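Student: Provided below for reference: sequence and predicted model.
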Amino acid sequence: MLGSVYRAQLPDGKLAAVKKLDSRTAEKQKDREFIELVNNIDRIRHANVVELMGYCAEHGQRLLIYEYYSNGSLEGALHSDDEFKKKLSWNARIRMALGAAKALMFLHEVCQPPVIHRNFKSANVLLDDDLGAHVSDCGLASLISSRSASQLSAQLLTAYRYGAPEFESGIYTIQSDVYSFGVVMLELLTGRKSYDRTRNRGEHFLVTWAMPQLHDIDTLSKMVDPALNGEYSAKSLSNFADIISRCVQSEPKFRPQMSEVVQDLTGMIKRDRPSNESIGD
């Protein structure tokens, strides 16, 4: 939505991801505004946030240079690579959700002023060599908000279906990020895309299809990604579905804070992990 991303090799041999902002966005930004944006992004430092390594603002170009992750995005892992998808065990998926939740909690509840992501989706959750989750595009909300609400509504609600219902009215808050996070959790649970018109009618939109089934253990078990081969506990599955259900509530006030989500996911891992395994930061 914001531009193209390229893989680049730096002089020291290290790989980087270079985001080239699209021409419309670049033309609207003055140099001072872009530098201010870079400075704001550079302040967002967390283990689960993709680190900004540098930038370029010359010859009319607007480039942002980020860490590179060879395992690509969660979207690619779930929907584009069947062999890689087999590596995504149930516990690995819970850990991915937890890592992304920690990133959003940091943005919403630690950063001052709070940072709204505004474009949270599985394509913006990148995976490291240990399948740890790192959220990209943090701090770019000002670029997104420069587009008209109607354009964004069409893209997010129809094409991706990550946007919360209130976004149709041009409203986007921290709680809208929580909704988008719930959609990504649904992708982790089902292995389905947030919007897939190749499926039967009534199953195109993941949230619409899944929500009525989240509280029935029999129907819930039928929704689970077949790639998991049934290797998960019913209790863990039920807890995961409960978090999703709260995140994708149609009314923003009924959605949890991300700190609550982090606490719940951490509790799930503590209950399921072997005694000699640590959760990490």
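Tutor: Everything's here; your move.
Student: all contacts plus neighbour counts: C-alpha atoms, from now on.
Tutor: Noted.
Student: residue contacts, residue 51?
Tutor: Neighbouring residues of residue 51 by C-alpha atoms under 8 Å, 6 or more residues apart in numbering: 42, 45, 66, 67.
Student: how close does it get to residue 58?
Tutor: Using C-alpha to C-alpha, to the nearest Å, one gets 21 Å for the distance from residue 51 to residue 58.
Student: ditto for residue 271
Tutor: Relative to residue 58, and taking C-alpha to C-alpha, residue 271 is found at 52 Å.
Student: ok, and the most crowded of the contacts of residue 51?
Tutor: residue 66 (21 neighbours; other C-alpha atoms under 10 Å).
Student: quick check: it is in a helix.
Tutor: No: going by DSSP: H, G, I helix; E, B strand; the rest coil, the assignment for residue 66 is strand, not a helix.
Student: you'd agree it is up against residue 54?
Tutor: Yes: the pair residue 66 / residue 54 is scored as a contact, 7.0 Å apart, by C-alpha atoms under 8 Å.
Student: now do the helices in the stretch 1-150 of the chain.
Tutor: Taking DSSP state H, counting those that start in this stretch to define them, one finds helices in the stretch 1-150 of the chain at 23-28, 31-42, 74-79, 82-85, 90-105, 141-144, 149-153.
Student: please compare the first structure with the one that follows:
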Amino acid sequence: MLPRNLLVFLLLFSFKFPSLASAENTTFDFQYFTVRDLTLLGDSHLKNGIVGLTRELGVPSSSSGSLIYNNPIHFFDQESNTTASFATKFSFSINNVNPSSFGDGLTFFLSPDNQTLGSPGGYLGLVNSSQSTKNKFLAIEFDTKLDAQFNDPNQNHVGLDINKLNSIKTADAMLQDIDLKSGNLITAWIDYKNDLRALNVFLSYSTLKPLTPLLSVDIDLSGYLKEDMFVGFSASTEGSTEVHSIVNWKFKTFGFLPVRPRSHPHNVSDSSVTIISDVPVSNSTNKHHKRLGLGLGIAGPAFFFVVLAVFGYVSVKKWKDMRTEKCLKAEILAGPREFSYKEVHAATRGFHSSRIIGRGAFGNVYKAIFVSSGTIGAVKRSKHSHEGKSEFLAELSIIAGLRHKNLVPLQGWCAEKGELLLVYEFMPNGSLDKVLHPEAENGILLTWPHRQNIAVGLSSVLAYLHQECEQQVIHRDIKTSNIMLDGNFNPRLGDFGLARLMDHDKSPVSTLTAGTMGYLAPEYLQYGKATEKTDVFSYGVVILEVACGKRPIEREPNSQKMVNLVDWVWKLHGEGRITAAADKRLNGDFKEEEMRKLLLVGLSCAHPDSAQRPSIRRVLQILNNEVEPMAVPRMKPSLSFSCSLTVEDIVSDDEESKTTA
């Protein structure tokens, strides 16, 4: 028999752990999309927080893609024998470059397969044309093409499909004056109530849910929801220019009972407990009970002290964070102004997805219109993570003290309500990346004088950061998407989230490798050491990108081969025709000698050996015709790491790394 104190302990312990078998309701809400928690298959892609399910091409093509929520959804609870109800709301648009070239449509689906991707055309990206009965699914189709193979009623209908594309029931979207191909944003609501055995689909051009469903089906879906399912969207085209986009998405299941703790009673009555205390036991049993009591007596206080230590650690950490924030405010009090959260929230329309103008490792960037002052800003909103906060503090502490005409001006900041916000001057021409590589054919073309100005301005601001500041600033993430263009196409360097401060006489910054592939110096990838020469390498790649109009790493046309920009230009240099690398869109509208000089400057900066790279000051002098250009070998030198980094530097202790921001 168990002693009373152990029995009480076991009874209490049994009440501490709820059952893990019961299913729980699921809810998620994507106001805009990131790659987090989502899988994109086929031709689907992410752009400005919106998922495109099919290719965006100006010419007819065949395409299919799908978007799937990563986590399986529980629709059936074996313990209570309950099938969940579900409701989803999402906004989508179906655009067309050529209205006469349409088809085929998109679907919302549930499937046990998390790799659902079907064929183009009438298969809606949902089933494979060669194995049309293989995929298992429940789907609501939004079909924009009449396909006789699947008994479609017209080219503008909504239908319920189960395991095949011959719809169980359809409805004409025009019954509620909805043209699926209009290009307008359409909001859809799909509700299934298991207790009523009814599925309803609502459509509207507004965000107000209609009173009457477009499609209503009396059906029991419980037989199809006996296993975990994945939810998502699919779409397809076949010889058309139709583009299918999902703008936002909410989903929830309901109907499961809340998970409750389960106890496992030992069938011990009050009288039986009393009896236990009166039963005589042997001396050996008493000794065993004493040892057990002693063990619990020691373990109890030990556990208490562990909890106390953890609580103390968390409290001290919070106190340090608060102290850091107060020190930060004191340091920048004389610099950029502090915005209130209310001001920034109103200026960005509550951080509405329509105001997003950029994304990065730091977080999202929103266009902000400050009505009171009549100014426009760009607000960087930090991700809610330790990394986001550290990058926020780094960027604020660095840029608040910098002044240069080729830096993005910082207007202010805000650290309220758990938000970390930086307010910059709005750059009307966006990023250099977007201008060099426009998504549409009719984008802005940078003239040769603009490109020369960008090269000079960027070298000027880097010379300031590297050699003219009280503490040297190593940017570590120089790339075209971090270079903004003001109203006159002057370059403005931004995004100091990865930047580091260091004294001019100190060793290179020791850190985990950060930055963007294609722009990173080989020694930085090898050793994780950031120096001014790693910034020079990134600058060289940017200059080649500006002169050639090609990305640092790009797929060769009509081939799967990836081409490195530095290698490609160096090869042309070896063949004695380096100016052939010039951006074809310029149509030769440049001076050949100026183009040659800029390309050679780019190659000299992107030299594999950092010791052979010029300083950024030397680069500025070359571009201003103050000194002669450096000689660049015809053949690209083999990779070398004799880059002024000694073994001692590589294994430097923490004392040298304390200069990081």
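Tutor: That came in fine, so what should we check first? From a predicted model like this one, the values you see are computed outputs, not experimental measurements.
Student: picking that back up, just name the most buried of the helices of the stretch 1-150 of the first structure.
Tutor: Greatest average neighbour count among the helices of the stretch 1-150 of the first structure goes to helix 90-105 (a mean of 23), per mean count of other C-alpha atoms under 10 Å.
Student: which elements pack onto that one?
Tutor: strand 133-135, helix 174-190, helix 258-272 (3 or more C-alpha pairs under 8 Å, 6 or more residues apart in numbering; DSSP states H and E).
Student: most tightly packed of the ones you listed?
Tutor: Burial of these is given as mean neighbour count (mean count of other C-alpha under 10 Å); strand 133-135 ranks first at a mean of 27.
Student: a strand runs through residue 221 of the first structure, doesn't it?
Tutor: No: counting by three-state DSSP, residue 221 of the first structure is not found in a strand; it is helix.
Student: counterpart of it in the second structure?
Tutor: Counting by TM-score structural alignment, residue 221 of the first structure lines up with residue 579 in the second structure.
Student: how about residue 70 of the first structure?
Tutor: With TM-score structural alignment as the criterion, residue 70 of the first structure lines up with residue 428 in the second structure.
Student: just checking, that match touches residue 486?
Tutor: Yes: at 5.9 Å, residue 428 of the second structure counts as touching residue 486 under the criterion of C-alpha under 8 Å.
Student: who has more neighbours out of the two?
Tutor: Ranked by neighbour count (other C-alpha under 10 Å), residue 428 of the second structure and residue 486 place residue 486 first, with 18 against 13.
Student: for the more buried one, which non-adjacent residue is spatially closest?
Tutor: Excluding its sequence neighbours, the residue lying closest to residue 486 of the second structure (C-alpha to C-alpha, 6 or more residues apart in numbering) is residue 427, at 4.9 Å.
Student: what is the burial count for the one you found?
Tutor: Residues near residue 427 of the second structure, counting by other C-alpha under 10 Å: 22.
Student: mind listing what it touches?
Tutor: Contacts for residue 427 of the second structure (C-alpha under 8 Å, 6+ apart) come out as 378, 484, 485, 486, 487.
Student: compare those and tell me which has the most neighbours.
Tutor: Counting by other C-alpha under 10 Å, top hit in the contacts of residue 427 of the second structure: residue 484 with 26 neighbours.
Student: that one maps to what in the first structure?
Tutor: Per TM-score structural alignment, the equivalent position to residue 484 of the second structure in the first structure is residue 126.
Student: try residue 410 of the second structure
Tutor: Counting by TM-score structural alignment, residue 410 of the second structure lines up with residue 52 in the first structure.
Student: ok, the closest residue to that match other than its chain neighbours - contacts?
Tutor: Excluding its sequence neighbours, the residue lying closest to residue 52 of the first structure (C-alpha to C-alpha, 6+ apart) is residue 66, at 4.5 Å. Residues near residue 66 of the first structure by C-alpha under 8 Å, 6+ apart: 16, 17, 18, 19, 50, 51, 52, 53, 54.
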